[in-house]
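Participant: Would you be able to build a 3D model of this:
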Amino acid sequence: MTQGGLYDLLVVGGGINGAGIARDAAGRGLSVLLCEQDDLASHTSSASTKLIHGGLRYLEYGEFKLVRKALQEREVLLHAAPHIMWPLRFVMPHMPNLRPAWMIRAGLFLYDHLARRELLPGSRGIDMRRHPAGAPLVDSIRRGFVYSDGWVDDARLVALNALDAHEHGATIRTRTRLVGAERVSGEWRATLADEAGHTTEVRARSIANAAGPWVGDLLKGALGSTRTRHSVRLVKGSHIVTKRLFDHDHAYIFQNPDKRIIFAIPYEGDYTLIGTTDIEYGGDAAKVEISADEIQYLCDSINRYFKHHIGPADVCWTYSGVRPLLEDESAENASAVTRDYLLELDAPANDAPLLSVFGGKITTFRKLAEEAVDKLADALKTPARTWTEGAPLPGGDLADANFGRFLDEFRRDAPWLPADLAHRYARAYGTRASRVIGAARSTEELGEEFAPNLFEAELRYLRGNEWATRAEDVLWRRSKLGLHIGRDSLADVSRRLDRWFASAGSTAPPSRATARLHSP
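Facilitator: Prediction:
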């Protein structure tokens, strides 16, 4: 066991809330250590529907405050990272037997006006017989509505928050779990363990428990049976991916007879993303998988609307995640459980504070982080000015948030890059795409090609800057290249990548926070 210094804040959990808290705190000048038991965004935060949205359906449950907050954050985030987030138009076909048209129009009016919009156009009614989005749908659907929300690459959003935290001085330790922690002489003494079982003791003035589905387990176990007034309700959300079901660039939002909402979204160019389910979950959050019934449910939901029917055999890929929603005993079903969050601060007099995060949604992560650090800074008596609202994420400093203009400039600067590769680099890394290609002036100079358009230069960047240590980190979280490789080649590509990481050494980016630690 080695001894560490004294941090202002130990963040437990490398999902979107933990990474967001670490970024906010580090940017305020606090010394921060974040530990994550697996890879960044390994669980809930890479298993979302990939939307930055207010949550139109939450209006039906009276969640006006949450929707307004999410709509305000939607605009903030679209400005902060226009390379990994962008506006998306949604088509809602009207089914008179499910919700009357007046109710939908009223809901969309509220959705348009609950918060100011700068980037997104408002809603309107459409004739499905004339709009391109009507062509794939059954002929009985004659009218509908269109409105705006946003798309996000959820796993990259987490990685960029962690990277920004690191560049503001935070230490990020992936595949490192919290074994135990106790309050000693006004501070936390925490034991961390890496994959090999090697332990490190660190000291921290405060802890943020952002463990998502494990927030309650941490309070009952590693954090010494800390008492809490709140809990989370685990709800499984599953998605399927099929070959592209339509040619236009709009997404669909479908109403089901059971009042659930299903999205069908253009995905990765050649595919359609369909989801999600909302099912109570009582199993191991680390081993969640889609069931055959869920696959059939999502196929049936699509077949209710599309002329071309799909079945389980058409599914190319699936993913599932467990959402740790704030327990709401008044909600009779999983779909009605609030997506809002609650921050619980345990701050005994003259002792180290503990903040636990219950619930939340990806759209409101920045606001959650800001409020969390406000509470912690106040408890630590180290107030600091908020800063993230107008700050771009790494790579997001595009002039006027104009991705198209940036892509044109990037392609002019690197005309030798194939068009599809240039587009992928620009989307994934924004203004930092030039760091990925480095001094290369041809694809040959990018190094070995492990799969179509996956070169060694990108692996070196992800290993050295984004804590990637193995094939799955690259293929399924830092990118979705695994979907494009094909089942026959995927296992071989994964083995080659794992061998590359093993030979290169899986070292994380060097810490910049050491000099700012408090003296023992």
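
Participant: going forward, measure contacts and count neighbours with C-alpha atoms only.
Facilitator: OK.

Participant: Hmm, Thr276 and Ser335 touching each other?
Facilitator: No - counting by CA atoms under 8 Å, Ser335 does not reach Thr276; the two are 10.3 Å apart.

Participant: the helices in this protein, which residues?
Facilitator: 16-27, 64-80, 101-113, 154-167, 215-220, 292-303, 365-379, 403-413, 419-429, 433-437, 456-465, 471-472, 481-485, 487-504 (DSSP state H).

Participant: helices or strands up against the fifth one?
Facilitator: For helix 215-220, the contact count by 3 or more CA pairs under 8 Å, 6 or more residues apart in numbering; DSSP states H and E identifies strand 354-359 as packing neighbours.

Participant: 10 Å instead, please
Facilitator: Packing partners of helix 215-220 (3 or more CA pairs under 10 Å, 6 or more residues apart in numbering; DSSP states H and E): strand 176-184, strand 207-209, strand 354-359.

Participant: Could you also give me the structure for this next sequence, so I can compare it with the first?
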Amino acid sequence: MEISQHTLDCDLLIVGGGINGAGIARDAAGRGLSVVLCEKDDLAAHTSSASTKLIHGGLRYLEYYEFNLVRKALIEREVLLRSAPHIMWPLRFVMPHDKGQRAGWMIRTGLFLYDSLAKREILPGSQGIDLRRHAAGSPLKPEFTKGFVYSDGWVDDARLVVLNAVDAAERGAKIFTRTLCTSAQRQGDHWLAQLRTASGSVVAVKAKSLVNAAGPWTAHFLQTAAQRPSAKSLRLIKGSHIVVKRLFDHPYAYIFQHPDGRIVFAIPYEQDFTLVGTTDIDYQGDMNKVAIDEKEIAYLCELTNRYFRRSITPGDVVWTYSGVRPLVEDEAASASAVTRDYRFEMDADGPPLLSVFGGKITTFRKLAEEAVDMLAPKLPTRSSGAWTAKACMPGGDLFGSQPTNQSVLQFDRFVQELQKQYAWLPAALVARYARAYGSRTRMLLAGRTRVGDMGEEIAPGLYVAEVNYLMEHEWAVSAADILWRRSKLGLHLPAGSEAKLDAWMRTSRAVA
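Facilitator: Predicted coordinates:
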């Protein structure tokens, strides 16, 4: 085992490369604090790439009286949409009214509250619709004649995590992926931690504070590496999703309620598919091997068939993914009723240790801001104040350096301008680049003027230029990193593409 010859000094050592850890790293680095982040696997390898991929207030949380959480999330929707209009966009949701559910007036009241809890500039309000005349009605069974439509947002969750890490790194943070924090001990006014990389080498880190953002492993990290067991307990909830061939041709998403009270979404996905999820069940298995089971697949198929004319079976499922949400135990009877709000635990018995419990993607920026607000006064390094509410994510500066409504509402114009600029590439490929990289498409394509400059086409639509960009700027080291997290190209490519890409990347690293 190789041990580093020097020790990294920093203000914050962050353990965990999911959305919370990456968000805290970005916020802290932008305030002038020195940051080291370690993640035992790839960025967003677990819970943060296994969400339903929504930027939403959480309409269903109103029935649990989670008004503060809903309001906080509703405020964040448009802040986030403006900051990253390439990987997020508005989405209209249709809720068919089932006669066995709540009365229509109750749903209208709930939607009115949802519309009114926070200011909206981009997203239109809710309304009742006649499904016999509305485009979203045709794929549904004929008994669903009335419904409601409201607004929320869509997000590429894994890319959101990566872009937070990119921004943090460009502001001075050191990001270590596939690096496990094996121990962290207080020594006087600092923490001394040992990080073990994938190659087996050990990096020593001397940190003025420690942030535990390990997600489902938060309690485990406290008990083992930090040896500081917490009084808080997490309730691990597994959420699973299925992907099937496209069930409808319009741009609306659906929100369905199962007779058992659980909510399931059916969402347009990757042009050719429909995403259906999520399940909410308690989980006690190996957190490194989370996978959907047959009962969950059957459950999602059954609910889909309850509403759509076209039936699906488990044999129609082309891909699945599952993740474990680490939620704060609040004695709720059902998994779906457990609060999605976050909690902090500050251990100030010496250099600070801040542990993050719970949370959801929509409120990650606010969580990060509050976390750094708590830590900064306890650090000797002078830092600036909160800044992320009015800053673009990398690639989000489509029409100027500041977040604007225009970037959200006129994204198609940005795509068209990019397609004109790079007319030598297929228009569909430029559109994909625009959605993945935003304004940084120009960085990816810098110095290239013809298709031959893109290098080998390793798989259909995947050129060496893009793979090199992801390896150099986004910590991609395997085909799975590229095909299933930094993109969803794995859904579209022919069999054998992943193995071919892995072989190319191994050869590329060997040559380098």
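
Participant: Show the contacting residues for the alignment partner in structure 1 of Ala204 of structure 2.
Facilitator: Mapped onto structure 1 by TM-score structural alignment, Ala204 of structure 2 lines up with Glu201. When contacts are counted by CA atoms under 10 Å, 6 or more residues apart in numbering, Glu201 of structure 1 touches 1-5, 178-181, 189-193.

Participant: can you check Val244 of structure 2 too?
Facilitator: 269, 272-276, 301, 312-320.

Participant: Counting neighbours, which of these end up buried?
Facilitator: 269, 273-276, 301, 312, 317, 320 (16 or more other CA atoms under 10 Å).

Participant: Just the closest of the residues you listed to His46 of structure 2, please.
Facilitator: Thr320 (13.5 Å; CA to CA).

Participant: Let me know the closest of the contacts of Val244 of structure 2 to Asp341 of structure 2.
Facilitator: Once CA to CA is applied, the member of the contacts of Val244 of structure 2 that ends up nearest Asp341 of structure 2 is Val276, at 23.5 Å.

Participant: Is it correct that the closest one is in contact with Ala298?
Facilitator: No - the criterion here is CA atoms under 10 Å, and Val276 of structure 2 misses it with Ala298 at 11.8 Å.

Participant: Please identify every residue contacting each of these two.
Facilitator: Listed as contacting both Val276 of structure 2 and Ala298 by CA under 10 Å, 6+ apart are Thr304.

Participant: Asn43 of structure 2 -> structure 1?
Facilitator: Check again: residue 43 of structure 2 is Leu, not Asn. With TM-score structural alignment as the criterion, Leu43 of structure 2 matches Leu40.

Participant: Its match contacts Trp476, doesn't it?
Facilitator: No - contact criterion CA under 10 Å: Leu40 of structure 1 and Trp476 do not qualify, at 11.5 Å.

Participant: which one of the two has more residues nearby?
Facilitator: Between Leu40 of structure 1 and Trp476, counting by other CA atoms under 10 Å, Leu40 is the more crowded of the two (31 against 15).

Participant: and that one, what is it in contact with?
Facilitator: 13-16, 18-19, 46, 155-156, 158-159, 162, 172-175, 466-468, 473, 477-478.

Participant: what touches both of Leu40 and Trp476 of structure 1?
Facilitator: Common contacts of Leu40 of structure 1 and Trp476 (CA under 10 Å, 6+ apart): 46, 155.

Participant: Fine by me, thanks again.
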